[in-house]
Each structure stands twice: as C-alpha cells, then as structure tokens.
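Trainee: Requesting a structural model of the entry that follows:
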Amino acid sequence: MVGALSAARESPAPTRVLLIEDDDGDAFLVEELLLESGAAVDLHRVRTLAEAKAAVQDAACVLLDLGLPDTHELDGLRWLQGNVPSVAVVVLTGLADEYLGEEAVRLGAQDYLVKGQVDGHLLDRVIRYAVERERSDSLQRQLRDAQIYAEENGRLERGLLPTPIVDEQSGVRVTTRYSPGGQRLLLGGDFYDVVQTADGCVHAVVGDVCGHGPDEAALGVSMRVAWRTMVLSARPSTEVLTVVNQVFTHERYQPNLFTTLCMLSIDPARTTGTLHLVGHPPPLLITGSDVRELKAPVRTPVGVGDGSRWPSCDVELGEKWTVLMYTDGLIEGRVGNERRRLDVDGLIELVQTGIAEGLRDEGLLDHVINAVRELNGGDLDDDMAVVALSHG
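Mentor: Here you go, the predicted model:
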C-alpha cells in the first residue's frame, strides 16, 4: 500500500500536448509513437491553425506541422509566439524542408523533428525537454523583467524623490515619506523637492500629476527637475511656476492632464514664508500643540487656465514650527467601514494625537501614515508623498 502511494506521488501529471497536423497518416504515426513509448502525455489533435486557436490555451507543448493548409511555412509559429508565448513549440517538418526547422529554432521554437526520422522515445524526450526549456526560459524572462522593473523604479525614484539640497546649518530639518498607491511597486506621478538657495531661503514643493503609471511619473520627473533648476537659478517664484507650467503643457501626452502642487519659500530668518497653492491641499502648520491649515489663494492646477498668474500669500510661521506638506493620497483614505474619507480634519486629529505622544519629525510622520493606513483597512488607493519641514 505504501509503495502504491509512493508511486502515485512520483507519477507526474500527463503533459498536455496539442498536435496541429492536417495529414491523418502523420497524426496517426505521432499517436502510435507516443503510445508505444509510454509517454505521459494527454494528446489532443486539430487539423488547422484556426482550430488550434481555441484549444492551445490549455496546452503545455504544441507539435506544429509547417505544412498546414491555412498557414505558410513559419506563419503558424509566429502566431503562437505572438499569442501564447508561454507554450513550448516543437515543429514537424519533412526531410526536404529541414531548413525550415532550423529557422524555426532560430525564431524561438524549442526544437524541430523531421517526419520519418523519429521514434517514440525520441519524441517523448523532445516533448519533455521542450516543456522544461520553455519553463526555464519563462523564469529567465520573468527575472529579466523584474530586474528591468526594479531599475526603472530606481530611476523614477531618483527623479521624483531627490535628496534635498539643504545646508546642515540652515536650521531646517527635512523629513520625507513616499508610498505608491494600490499596492503597486512602481511609483506614480507624486513628487517633492526641497532646495536651499544662496540667499538662505529654503524652498519646498510637493506635486501630484493626475493619474498613475510610468507616463505620469515621467511628467513628475520633468516638472521636478524644471522646478529645481529654476529655483537654483534664483528666479522669482512666479517665474519658476510659469516655466514649470510650460514644461508640463509641452510634455503631457494628453491635453486634459493636470498637476496640483504646493510651493513654500521660507525666509532666512525662518519665521515667515510665501505660500503658493496650485489646486493643491494646504499644508499644516504645527506650533506647540496647535495644528492648523496654512491658508493662501488657490488657483487652478498646472496645465489649466492662465499660465502666467500665480497668486501667493505671506504666512507667519513663528519661532518653533513644523510644516507638513502632502499630496491628497494622504487624506483620501476611508475611515473604517464608513463611506466618508479622512479629509483634512481627520488628518489634523491624527497629527494632534502624535504631538500629544511627544512625537516629532520621523516619528510623527510614521505615526500619522500608519494611522491613516489602519483607518483605511490597508494600503491607500492613491500615491502619497509627504514632506515635513521643521525648525527649532
């Protein structure tokens, strides 16, 4: 009994093989060879590529005749590669057309066999090797794709989430967090940057390109680089935003795309700042136990409306403060089983709770973000970028 169970465990499941062969005699020969060799295969036969299209999805290996009535030479192989690339393909060719078998292998077939020169054991071995080779190739492709994906993500991360350029003696501490939404690994269009200029001012921006994906991320990178370049060139904030708007409108791939952003320029004395809200949620000002929004006129997002008018507001920060800038992914999560979103009021409550526990900088950001996720019941749907600037 134990031996029978062991044998049952060791017996592999039959390999599903699709034979595409219009000649009844050749098809009968393949069936007999596999039966004679005792091959563990589940063979299904069709006569044309058209018939194969409905049956190939369940196959691990295809035995493909190159002389089908509805294909020419290697057209059938090309269709299989284009539509079911995960299936192993062994082509069957006549002696006079052996060169086509060699060409098929160069194009990606796992192997080829010449009709009339095959026995059962050879056919069985070729099928098994073809399936294993395709599995190995598939794993290699997945590994290569993962490496490319990771490299692309790294490039986007460096572009969207740069290292702040702030002098250690500036008196401003910078804490940042970023998380792609919806359990995605690839970053989206949210971006941030913090730069100190030669006059001692510290400038910060947080932006959100509408949509998700590599195209939006590329737009975010181009805007962030344009913003940093203009700020380091000591251009006025209105000129900075005008150029950012021009870059965005020229680079966007759809005319209805837009970007919201928040820009704050902090004076060298670190007690006041100039705030621009471009269709973006206002930042929070934390002073002691008080948490409130920093108000400023809100204009339409980047890419919408007049690209030359950028209203702003001078804001009082005080002597000891933290400014929390964020994209709307942080406040659009759900609150438990309720239908309402967290919104700014809910965010203020979470910040106040963290302050009451004596948290600041990294500890405060981690507390807030973890609480937002917990209330949402898991990862947020939207991307989220958060920057905390602190003084004193």
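Trainee: going forward, measure contacts and count neighbours with C-alpha atoms only.
Mentor: Will do.
Trainee: mind checking how far Phe28 is from Asp111?
Mentor: Distance of Phe28 to Asp111, given as Cα to Cα, to the nearest Å: 21 Å.
Trainee: next up, for comparison:
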Amino acid sequence: MPVPVPRQRDIPGTESGPGATSSLTLLVIEDDPAGGLTVPEILDADGHRIRLRSARNLTEAARLLTPDVNCVLLDLALPHGPGVGSGSGSGDAAADPFGALRQVLRIAPRHAVLVLTAEDDAERAAEAVRVGAQDFLFRDELDGRLLSRAIRYAVERKRADIAQYKLAESKLRAQENARLERGLLPHPLLEGSDLRFAARYRPGRSRALLGGDFYDTVRTPDGTVHAMIGDVCGHGPDEAALGVELRIAWRALTLAGLCGDDLLATLQEVLEVERPCEEIFATLCTVDIAPDGRRAGLCLAGHPAPLISRPGRPARLLPYENSGPALGLLPRARWPRRQVELGGTWSLMLYTDGLIEGKIGQGKERLGQDGMVEMINRHLADGLSGEGLLEASVTEARRLNGGELTDDVAVVLLSRAEG
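Mentor: Below is the predicted model of the structure:
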C-alpha cells in the first residue's frame, strides 16, 4: 500500500546559508515514493524546512542513512527480506511483522525511528514502540504539523535514550572497575596469630580504589608474621598496577621462605622488569615479627621508619639508620636487616609518606614525621586504638591539610597484648 508522505523537493543533502546546520533531515522508507501528502512543506520548531529523503527498500535506506539524517519514518507494511542486501524484499511479513523495523533499528541504532501504520492497527503500532521505535503515526491522521512535531519529539527522545544508556553503561563500567580494584586489595593471612590487624587506605587519584601505595601481611607456617608497606612513585594507573604486582610478588616470595635482603633484591628485579620506565622506583618497609611476638627484623628501602607505641611510654619511631635505597635506584644494592625489641604489649604502625607530607594550614610547612608522632600520641592519650586510631589520624591529617591529601595514603597497625 502506498504511504502518503510529502513529495520530495530538490533539497540538497547539505544546505548553505544561515540556520542550515540546525535543520532536520527525515529519511522516509516506503515502497511507493510517488504517493504524497498535500502539505506544502514541513517545518521544524525554528521554522526551518525539514529535508526529506525517500528510500524504496532497506538497501536504499542503508545507502541514504548518512550522519546528517535525524529521523527515520518507516512504513510498517514495507516488505522485508532476510537482510539489507535483499533488494526491495519479498519476505513473509506474517512470519515477523516487525522484521523491517528490526532491520532499521539494526542499521540505524543512533537514529530516531517513527513508524507509520493504519488507524485500525493501533495494537501493532504500540507493539512497534515496544520493539524500539520512538513513536507511531496513523496514516489517515498524518499532516505536516503533526509529522514535524513527531519528528522533533522522536529526535529528543532518542537523544535522551542514548544519554541514559551511556550513563548506565558508565555506571556499570565504574562498578566493574570498583569490583576489580577491590579484588586487588590485600586480604591479610593471620590465622593462628594473636596479633590484631587494622589498615586504612586512601588513593590520591579521584574516584579510584587503588593507588601506588601497597601493603600486605602474612603468617608463615613457622609462626612468623611478615608485614610490609610500600609506595611506587607516581599516582597514575600504571603505578597502581605496579604496586599490585610488587605486593603479590612479596607475598609469594615470603611464603616461599625469602626475607630481608634476599627478598628485597628479588623484588627489585621484579620492579626493573615490570616498571614502564627506568625513572620509576618504589620505597618499601618490611617487618618480620618472631613467633613469640617480642622481637622483629626491620628492613627499610628508602621508606619512613615505623612507629611503635607501648603502654606507659610515648610513641616513637623505630631506628632508621643504615637503611638501604629505594627499589630500582641502584643496581646490586643491599638492605641491612635490623633487629628490634618489641616487648610484650605493643602497637606497630607502618605508613606511607602520604600521611606525613600533607600541609599544615595555609603555609608550606608539612606535618612530617615529628608532627605525626605528636598527633598519634594525642590520640593514644585519648584512648584510641586499632581502627579508631587510624581513622582519627587520617582524618586529622586531611583537616590540617585543608582538604583531601593529594598523595596516596596507606597505614597498617599491628598490635599485641601480652596476657
């Protein structure tokens, strides 16, 4: 059946002159372009003519579907074949009454689509919208004003649909990335140990869960608890990925029995192979706590020394003389292992420099290690411990900085109570 549409004027695909870029283009797909509607012209909301193109079948429609087309008007009675390349098509419409519409939606996924049908076929028209069309029009009620309004509404609805789809896709991607990053965060292995563990992690990158800082804690079969914290220089995703690689390598090497200088030398080899450029280095602090919990071995590779607190004494930094260089700076470097007496009841805090490099107030002065020790002692005097101590410390560092800390922050607290 012929579809009544306005007769196509000789309007070029691209017009010159004022307002040409804002005009709309309608592609009409129907099998009798000789049919016409007695409307002199179709105007958009701004009074510009809506350009018309006609296609007799889906093959022609695919050829005429250029980027400047805003909307497609499809006759639901159009015969369709197995695909776009089927010429005028002679498929059985009864087998799939929306076959032509499905093919149009496939070849024009970003275009608004209107369907045209008879007034006594309202149920089919509504089903066409459920299939994917933006709206339907009845052939007997069609005029220029109704058609121009339907085109405008369909184009805006399609834009809204695409924006909503992109938003949902973006949220889904963000959720998948968050799940992936959460899966890369460490899960301490401390089963059988009497040590208590707490940690706080805050990446410097906006909307990220992982930064270049990394930490881990494991207990080996001999009862030794091994803890480490490190910091890859830089703040991007490459540095975050390298931090994850170093953490996983540290865990594997530790469980394999390496510690101290041997472990750090092997980690340096891993870093040298995996880093994106030779300027990348990483600082590291490792602590190996003896099975009785009263002493530990400490290795520092260019990293700030841990802080220890004991009952009745102010917290202080562990000795950091004779520490080795950061990983990746010097070939064949050595990292001395220092024996530290912990005592019976203690808390040991490992941290990255993001905690101490935040500013204090409006000047250039930074919190520093001395300021951090003073801050921790205040919180200890207030009775804070464990998670509460770490949360209060990170919160105060942010407050003193006047906002979010720009560097990654990782803090690990291991505690033991002799009883």
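Trainee: higher neighbour count, Phe28 and Asp111 of the first structure?
Mentor: When Phe28 of the first structure is set against Asp111 and neighbours are counted by other Cα atoms under 10 Å, the residue ahead is Asp111, at 21 against 12.
Trainee: Could you report the distance from that one to Leu261 of the first structure?
Mentor: 56 Å.
Trainee: With Glu31 of the first structure instead?
Mentor: Glu31 of the first structure is 67 Å from Leu261 of the first structure, where distance means Cα to Cα.
Trainee: Look at those two and report which has more neighbours.
Mentor: Remark: of Glu31 of the first structure and Leu261, Leu261 carries more neighbours, 25 against 15, as counted by other Cα under 10 Å.
Trainee: The second structure: which residue goes with the more buried one?
Mentor: Mapped onto the second structure by TM-score structural alignment, Leu261 of the first structure lines up with Leu284.
Trainee: got it, and Pro180 of the first structure?
Mentor: So, by TM-score structural alignment, Pro180 of the first structure is matched to Pro203.
Trainee: burial measure for the spatially closest residue to Glu98 of the first structure that is not a sequence neighbour, as a count.
Mentor: In space, and not counting its chain neighbours, Glu98 of the first structure is closest to Val114: 6.6 Å by Cα to Cα, 6 or more residues apart in numbering. Residues contacting Val114 of the first structure under the criterion other Cα under 10 Å number 15.
Trainee: I figured Val114 of the first structure was touching Thr93, is that so?
Mentor: Yes. Between Val114 of the first structure and Thr93 there is a contact under Cα atoms under 8 Å: 5.1 Å.
Trainee: For the stretch 101-250 of the first structure, just list every one of the strands.
Mentor: With DSSP state E, counting those that start in this stretch as the criterion, the stretch 101-250 of the first structure has strands at 111-114, 172-179, 190-196, 202-209.
Trainee: Rebuild those strands as JSON lines, extending it with distance to Val351 of the first structure.
Mentor: Listed next are the strands of the stretch 101-250 of the first structure as JSON lines, based on distance: least, Cα to Cα, whole Å:
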{"stretch": "strand 111-114", "distance to Val351 of the first structure": "64"}
{"stretch": "strand 172-179", "distance to Val351 of the first structure": "15"}
{"stretch": "strand 190-196", "distance to Val351 of the first structure": "21"}
{"stretch": "strand 202-209", "distance to Val351 of the first structure": "19"}
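Trainee: of those, which approaches Gln246 of the first structure most closely?
Mentor: Closest to Gln246 of the first structure of the strands of the stretch 101-250 of the first structure, according to Cα to Cα: strand 202-209, at 14.5 Å.
Trainee: Could you give the residue range in the second structure aligned to that closest one?
Mentor: Going by TM-score structural alignment, strand 202-209 of the first structure sits over residues 225-232 in the second structure.
Trainee: ok now the matching stretch, how far from the chain's centre?
Mentor: Computed by Cα atoms, centre = their mean, to the nearest Å, the chain-centroid distance of stretch 225-232 of the second structure equals 26 Å.
Trainee: Which residues does it contact?
Mentor: When contacts are defined by Cα atoms under 8 Å, 6 or more residues apart in numbering, stretch 225-232 of the second structure is touched by residues 190, 193, 212-220, 239-240, 242-243, 254, 280-291, 303, 350-352, 410, 412.
Trainee: What's the average distance for that stretch when superposed on the first structure?
Mentor: Compared with the first structure after the fit, stretch 225-232 of the second structure shows a mean deviation of 0.8 Å (mean Cα distance after the TM-score superposition for the first structure).
Trainee: between the strands of the stretch 101-250 of the first structure, which one is nearest to Gln352 of the first structure?
Mentor: strand 172-179 (17.8 Å).
Trainee: Which strands or helices does the closest one pack on?
Mentor: helix 361-376, strand 384-391 (3 or more Cα pairs under 8 Å, 6 or more residues apart in numbering; DSSP states H and E).
Trainee: again, 10 Å this time
Mentor: Strand 172-179 of the first structure sits against strand 190-196, strand 321-326, helix 361-376, strand 384-391, with contacts defined as 3 or more Cα pairs under 10 Å, 6 or more residues apart in numbering; DSSP states H and E.
Trainee: so what's the residue nearest the centre of the first structure up against?
Mentor: In the first structure, the residue lying closest to the centroid (Cα atoms, centre = their mean) is Leu186, at 2.9 Å. By Cα atoms under 10 Å, 6 or more residues apart in numbering, Leu186 of the first structure lies in contact with 149-150, 152-154, 156-157, 179-180, 212-214, 217.
Trainee: most surrounded residue in the residues you listed?
Mentor: Within the contacts of Leu186 of the first structure, Ala217 tops the neighbour count with 26 neighbours, counted by other Cα under 10 Å.
Trainee: can you tell me how far the closest residue to it other than its chain neighbours sits from Ser222 of the first structure?
Mentor: Excluding the flanking residues, the one nearest Ala217 of the first structure by Cα to Cα, 6+ apart is Gly189, at 4.1 Å. Separation of Gly189 of the first structure from Ser222 of the first structure (Cα to Cα) stands at 11 Å.
Trainee: So for these two, which residues contact both of them?
Mentor: Common neighbours of Gly189 of the first structure and Ser222 (Cα under 10 Å, 6+ apart) are 160, 216.
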